[in-house]
Structures are given as C-alpha cells and as structure tokens.
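Q: return atomic coordinates for the entry below.
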Amino acid sequence: MLDILGDISSFVWGPPTLILIVGTGLYLTFRLGFLQIRALPYALKLAFSPKRQDKKSKGDISHYQALTTAMAATIGTGNIVGVATAVVVGGPGAVFWMWITALFGMATKYAEALLAVKYRTTDSKGQMSGGPMYYLERGMNAKWLGVLFAIFGAIAAFGIGNMVQSNSVSDALQSSFNIPTWVTGIVLTLLTGLVILGGIKSIGKVTAFFVPIMAAIYVIGGLIIMVMNLDLIPAAISLIFTDAFTGSAVGGGILGTVIRYGVARGVFSNEAGLGSAPIAAAAAKTDYPGRQALVSMTQVFIDTILVCSITGITIVMADQFSGGLDGAPLTSASFSAFLGETGGYLVTISIVFFAFSTLVGWSYYGEKCFGYLFKNDKALSIYRIVFVLVVFYGAIELIDVVWLMADIMNALMAIPNLIGLLGLSGVVAYETKKFMKIAKEEKEQEKSAKAKSA
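A: This next block holds a predicted model:
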C-alpha cells in the first residue's frame, strides 16, 4: 500500500500539476498587469497599518487577523524542512525557483482571496463562510467541484494540518530536550482544544499575537547569521543563481530536478493555488473583495520571499547540504555552524512554533470544508473534538500511510481550485479594476485632507 500511495503521490505532485499551478499564476500575473509588484507597497500598508474598519464592512475578524490565520497555516515545517529537502535533492538553484514560484503565486493568492470574499455566505450562526467550495458553486455553478474540494480539504486537515505537525513537535522536543512524546501530546492537545473550540474569533486573536513573534524569532536569528557573515552572502547568492540554470551542484546534475523541487517546495510552503488560505480570507471584515485580496497576497511574500529565503541562504552559506544531512537536521546543523548550540535550539523552537501554528490554522480550514459538506452543528462539534484528539495520536505515532494520503488529498485540492480561478479570472480582473479605482480616489482624498490640515 505504501508503494502504491507513493506512486500516486508522485503522480499528483508531478510536472502536470506543478505546471498547472505555476501556469495559473503566470496567466493571472499578465491578466492583472503584474499587480503583485506594482501594488505590493500598498498591500503591505493595508496589512500592517492600523485602519478603522468601515461600518459597512462585514466579517468576523480583521484584515490582519485573517492574514495571520492564513500565515499560521502556511508558515510551518515546510519553511524549515521543505527548503532543506529542496536544496539537497534539487540543489542550491531550487531556492531561485522557489522565488519564481512565489512571484507568480502572489497573483494566485490574490485571486483566491478576492473570489473567497466576493462569493462568501453567512451561516446559521451569523459567521462568514467562504473559499473555493463557495466560488466554485456560486461563481462557476459547479457544486460538484466544490464538494470534491471540501472532501479533499476535510481529509487533508487531519494529516498535513494535524498529525504531521504534532509529530514534528514531539519529535523535535524529544531529540533536543528529551521530552517524552506523550507529554508533548497531552500539552499540544490541551492547547489546541483551548484555541480551536473557541471558533474563528479565538483563532484570529491567538494567531494575531502568536504568528509575528514566532516569525520574528526565526527571521532575526537568520539575519544575525547573515550580518555576522556578510562575506559569505555574495558567493551563496551567486551559487543559487548559477545552479538554477545548470543544475550541476546536486540532484544528479539535472536541471529539471532543480526546477521541480524548487517549484514543489515553494508551493508546499506558501500554498498558493491549493485553495486553503482563501477560507481564512473569507472571514475578514472588509468592504471590497480587492482590499482583503491585497492583504492576503502579502502572505506569499512573507512566507517564501522572506522566511524561506532565510533558510535557503543560510543552508547554502553553511555548505553542508551534500554531506548526507536532510530536512530539519540539515537546517539545524547550518544554523549551529554559525551560532553554535544556540542555532540548533533556535531551529527546534521554531519547528515547535511553526508546527503548532499550522495545526491551529488548518483546524479552521478542515472545519469549514466539513461544514460545507454537513451543515449540522452537532456534526461540526464532533469534527472539532475528533480533530483535537487526533493531535495526541499524531504526537506519539505517525503512520506513513497517513502522511501519503494527506499529501495526495492536498494535491487534489488544487485541481478544482485552479479550475475555478481560471474560469472566474474575468471576475477577478473586473473586481480588481473597480477596487484600484476606488483605492486611487481614497489616496487622493487622504492627500487633500492632509493639505487642508497643514
């Protein structure tokens, strides 16, 4: 069974799917006129500047909370383990292709979030529900595709969003601090239950506080390494760029391997095109779909261009990627090469934070997918309870079959979502044009108000 599932996983994450994901981002990039580049400064301002919510805005959580909830799910072990694997198998050039994937992925993430807000609905409790299943049903008139996405998402949440994460935490703590896995499992289960049983508002508050701290700890650690070793950066960057087009360093010297692993790990990390993050975006308080879409777009920039780059460049600088190490041990060894034991502990603590945040974010995704399939409060409560209990099981034992099945479900989520993005690209272009006109008027009004006050 493992061999069969492994073959299926390799197929669904093979070149056709990766080409579809990157191709969709490329198409949207040109259709939106490279919006992710020209509107990035404004998008970052929307995401991090305190702004009074318009009274007409509908939603459950703020722009910032929606962003951090999505980032909680995406900034995970992929930023530490996935990047290391990409460099080992694909070579240093894989980091470059992660950047390219992120560049086009920003346009994909923007489109996902815009459609999620535009086609969202209000459930029986007065809370917002949205995501691919809703824009496939209400926008594309293809409910069967929405149902497929929801099935894949609800199942994937238990693997990639739950057991894999809790197992990563327990394994890291046992290796570094000799903490028994069952102890970690109990603590994780209790913490997860306290957060997710409170619903999206509770999740939003926790991630708004939690995510900036965990990301800052890791990024600052990486920046300290770079500042202390400025002389190594030019050679590392040069190797990343040259290997991106030659594939000569590792991975058998095959250029296709470099591109494939760079793209695959980039997608794994920022989830652009998978359809998960727009579920959180749909809960945001916003007056226009385009406003929240720009905020969501910054998630890819932070996740891949910032956090993954810290990992990738540090690993290349340490030059230990061809010595037999892989995954978390490689990243840990690379940080330790520059910071001593402190570097290893930094990576371990980051894995704990990243994995737990992913667990919390994915709990919401799975819940919303399940809620789309079964509009029953009792069934939803049971789903939440089971999700919390599975955290403990994942911490003490992770079955390879679970990982592979979740991996397959994760890839299958992307297919109906990408169909929706391509089919509704005209709606995305129209809504974007409308909002950018409004944003321009708002900017002129702000300038006028400042001039009058002066």
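Q: hey, let's count contacts and neighbours off CA atoms from now on
A: Noted.
Q: give me the most central residue, this protein.
A: residue 74 (2.4 Å; Cα atoms, centre = their mean).
Q: is that residue in contact with residue 271, as I believe?
A: Yes. Using Cα atoms under 8 Å, residue 74 is in contact with residue 271, at 6.6 Å.
Q: to compare with the earlier structure, here is another sequence to fold:
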Amino acid sequence: MEFIVDGLNGILWNYVLIYGLLGAGIFFTIRLGALQFLHFGEMLRVITSAPRTDRRGITPFQALTVSLASRVGTGNLAGVAVALSLGGPGAIFWMWMVALVGMATAYSESTLAQLYKITTKSGDFRGGPAFYISKGLNAPWAGVLFSICLILSFGLIFVAVQSNSIAEALSGAFGLEKLWVGAGVAVIAAIVIFGGIKAIARVAEIVVPFMAGGYLLIAVVVMVLNFSEVPGLLWLIVSSALGLQEAAGGVAGGVMAAMLNGIKRGLFSNEAGMGSAPNIAAVATPSPHHPSSQGMVQAFGCFVDTILVCTATALMILLSGALAGGEATGMQLTQNALDVHLGPTGTYFIAVAIIFFAFTSILGNYSYAENAMVFLGLEGRVAMTILRSGCLAMVVWGSVQTVATVFNFADAAMGLMAVINITAILLLSGTVYRLTKDYFDQRKSGKEPTFILENFDGKPKGISKNIWNETDDVSAT
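A: As a prediction, the model looks like this:
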C-alpha cells in the first residue's frame, strides 16, 4: 500500500498537478481577461461593502475568513522555509506567479460553487465542487468520489497534521505533554464545530484577522527595522528566479530548482483549483446577489495567503541570514529567523503563531467536510455527530502520532480531488465566462449586479430557481 500511495503521489504532485493547476490558472487568466489584475479593486469593494448579517448563509467576509483559516496554516511558516531551502530565494518569485494566476482559478471554482448551491431542509445554503460536478456535468459518481476524498483528507487526516504541529510547538516551547495538548485542542474545537458551519464562521471572522494581522504586523516591524536591506532582497528573489545571478543559499539546480520548489509550495499553500475553498464560498450569501461576487472574495483570499503571509515569512527568513547559516529547514529555519529578530521571544512567538494557524486550519478543514456530507445525503444529526467525533478523535491521535503513510494517503486523496475539480471547472469554463461578462456588463451600465437565472444566457441546468430568480435583497436579515 505504501508503495502504491507513494507512486500515485509522485505522478500526481510531480507531473499532473504541477502542469494541471498552473495551466488552469493561465487558461482562466487569459479567458477572463486578467480579471484578478484589472478588477482587483472590485474584489476589495465586494468584501468591504458586504453586509454584516445574513439570512440563510454566512456573510462574504465570514466565508473569506473561513477559507483563510484553512489556507493560512503551518505551511505558511514551514512550507515557505522548505521552498527557500530547496529552491533558494527565487522560489518565492514562483510562489508569487502561481498565486497571481491561481487567483483566476480560485475565482472560477468559487463562482461555480455559488451558482450551483442548494438550500437544505433547514434553510441553509450548501454547495461546492461536488454539486457543480454532479449538476453541471451530470456526473454524480464523480461528485461522490470527490466528496469521499474531501472527507478523508480535509475532514480527518489533515486535522491530525495540524494537531501534531500544535503539540510539537507547545511541547518544544513550554514542555507540555503532547497527549494533553491534543485533548485540550479537541475540547476547544468541539465547542466550535458542534455548532456547525455558522459557529465556525463566527469564530473565524474574529480569530483569523487577529491571527493574520498580528503576524503581518510583526513582519512589517522587522522590515522597517531592516528597511535598507528590503529592496535588495526583493531584487534577489526576482533575479534568482530568472537566472540573473548565481543561486543563493547553497542551492543546487539554480533556476529549475527555484521554479519547481516555488510552484509546488505555492500550489499547496493557496489551494487554488484544489476544490477546498469553494465549499465555504457556496455557503455565503453573496453581496451583490451574483455568483461572481463570491468568486472575487475567494480570489482575494488566494492573494492574502501567498502574496502577503508567505512573503512575510520569506522576508523575515532572508533578513535574518538564517538561510545561509546552517542546515536547518522547515519550521526550524523559521524559528531560527525569528530568534535572530526577536531574541528568545521568537521561540514563543512561533509557538503561538503555530497554535493559531493550525487551530483555525482544523476548523476550516472540518467545515469543508460538512458540506461533502450534505452532498452525500448524510446531513442528519447522527451522521454529523459521527463525522465530528471522528474529526476530534483524529485531533487527539495526531497530537501523539506521525505516521507518514497515513499523511501520504491524504495527499493522494487531495490530489485526486484536485484532478476531478480541475477537469470540471475547465469543462464549465464557458459558464464562468458568461457569468463574469454578465457581472461586469451590469457594473458598466451603472447597475448593482444581480443574477437572475431566467435572464442568463444559456440557462444552465441544475441551478436552483428559488435562489437565483429572487430580486429582493436576500442578504438582509
């Protein structure tokens, strides 16, 4: 089994997904007219002008923070350090490139998730890739396979990975027993996840801005204190990526190493095209009342994750000189960098950052699995209790175990998810294009974009008329 899983991961992550995710990003960037660049201001306007309350879903800002809770995890600390160690400063440039084109992919998948969402028996919005795969492509079997992979990877195994990071951080910084750390995290997580997606959203909209804002603030302070060196480091990142100078940091392979490692870490960090964030995008009540508005919210989430948070980590490492100072990699390299900038306080800062980043990832990852359960028809109290209990059990288990084969299996499941999702959004790209055109045509005519299915060109099948033929302000309470 280990041989099979490792072989599948090698094919998926070294070939299929590298080219598939990057290619999809470039394709959507071109087809949508570089939307993420020309309409970046619209992304900000949608997020800042959305109402604070909603009736059947969660707010656009809450959807953004939940997706960031999942995206912004330990990979933003350890993953960036790995990219620098293996690919040198140039790897960060390629992370930027992947994120910038990935914003178009993130927009497309979340727009489709909004379009094909449903209203549950309890009156809540649910949706995601499984729904647009099943309804838009008439392939319910693929939706079932996607949902199973999502539950196994995000709902169970990845929460164990994040729990392990928290246990390692608290054990190393404060000498706490890992099992008790896992039990404590499970108890706190239980209080939130047993309240469902709306409870997770309420927690995320408070914790995530505090978490990301605090981390970025420390990075800004470090850059201000070393301001004279920052322009040179930015040039080092660009020049190393383009082969304009020798590879830095003892990295072998030069430009190719920078490109491959930057692309890999960038794809894993921002999750654009993976089919994860659309699950929470579908739950939001969009404002304006148009699928494209929530697509723009999630595209901005991709920008925050990589362009802001990952870049902050990279610059703090490069400014410290820790990259060229030893054999440390991963989280230890990030730790060493913060020790240079903050002294002994750096150890505790990283420990606290890991706790916040990993804990919010647990909540975000679980929320995706809950949507998959709804698609599978398992939205009853018993089924949801089993999922939540399984998630919490994995939190405790993950705090004391590191079983590589199990984690590799999760990577394989996520890779299969991504292949299914990329195929689906490419096949539905015509719908994405028409939705985008409809949105901006209304903007140009001075109207507040409102999507009415009966007026939409093509009238795709499988879309809820109850949701998308409304003309009233559904975002009001």
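Q: so after superposing, what's the score?
A: Between these two chains, after superposing, the TM-score reads 0.93 (TM-score structural alignment, normalised by the length of the first structure); 442 aligned residues with a Cα RMSD of 1.9 Å.
Q: circling back to that earlier point, contacting residues around the residue nearest to the centre of the first structure?
A: Each residue near residue 74 of the first structure by Cα atoms under 8 Å, 6 or more residues apart in numbering is listed here: 269, 270, 271, 303, 358.
Q: and residue 259 of the second structure, how far from residue 383 of the second structure?
A: Residue 259 of the second structure is 44 Å from residue 383 of the second structure, where distance means Cα to Cα, to the nearest Å.
Q: neighbour count winner among those two?
A: Taking other Cα atoms under 10 Å, residue 259 of the second structure and residue 383 do not tie; residue 259 has more neighbours (24 against 15).
Q: the more buried one touches residue 240, doesn't it?
A: No. Counting by Cα under 8 Å, residue 259 of the second structure does not reach residue 240; the two are 9.9 Å apart.
Q: shared neighbours of the two, anything?
A: Both residue 259 of the second structure and residue 240 are in contact with residue 90, where contact means Cα under 8 Å, 6+ apart.
Q: so what's residue 114 of the first structure up against?
A: Contacts of residue 114 of the first structure (Cα under 8 Å, 6+ apart): 289, 290, 292, 293, 428.
Q: meant to ask about residue 69 of the second structure, not that
A: Here residue 69 of the second structure is in contact with 204, 208, 357, 360, 361, 363, 364 (Cα under 8 Å, 6+ apart).
Q: quick one: map it onto the first structure.
A: Mapped onto the first structure by TM-score structural alignment, residue 69 of the second structure lines up with residue 72.
Q: give me the mean distance between the host helix or strand of its match and the second structure.
A: Using DSSP states H and E, residue 72 of the first structure sits in helix 63-74. Compared with the second structure after the fit, helix 63-74 of the first structure shows a mean deviation of 0.6 Å (mean Cα distance after the TM-score superposition for the first structure).
Q: which neighbouring elements make contact with the helix or strand that that helix is followed by?
A: From helix 63-74 of the first structure onward toward the C-terminus, using DSSP H and E, the following helix or strand is helix 81-90. Counting by 3 or more Cα pairs under 8 Å, 6 or more residues apart in numbering; DSSP states H and E, the packing neighbours recorded for helix 81-90 of the first structure are helix 93-118, helix 255-270, helix 309-318, helix 327-339.
Q: the third one aligns to what range in the second structure?
A: Equivalent residues of helix 309-318 of the first structure are located at 311-320 in the second structure, counting by TM-score structural alignment.
Q: next: the second one.
A: Residues 255-270 of the second structure are where helix 255-270 of the first structure aligns, taking TM-score structural alignment as the criterion.
Q: ok, the last one next?
A: Helix 327-339 of the first structure falls opposite residues 330-342 of the second structure when the two are matched by TM-score structural alignment.
Q: name the surrounding residues that touch that stretch.
A: With Cα under 8 Å, 6+ apart, stretch 330-342 of the second structure has contacts from 77-82, 85, 222, 313, 316-323, 345-347, 350.
Q: report the buried members of these.
A: 77-82, 85, 222, 313, 316-320, 322-323, 346-347, 350 (16 or more other Cα atoms under 10 Å).
Q: contacts only, for the counterpart of residue 104 of the first structure in the second structure.
A: With TM-score structural alignment defining the correspondence, residue 104 of the first structure maps onto residue 101 in the second structure. Going by Cα under 8 Å, 6+ apart, residue 101 of the second structure touches 22, 25, 26, 28, 29.
Q: how about the host helix or strand of the first one: buried residues?
A: For residue 22 of the second structure, the host element (DSSP H and E) is helix 17-31. Buried residues in helix 17-31 of the second structure, counted by 16+ other Cα under 10 Å: 17, 18, 20, 21, 22, 23, 24, 25, 26, 27, 28, 29.
Q: just checking, what packs against it?
A: helix 90-115, helix 254-270, helix 404-427.
Q: which part of the first structure matches the last one?
A: Translated: helix 404-427 of the second structure. Going by TM-score structural alignment: helix 404-427 of the second structure matches residues 400-423.
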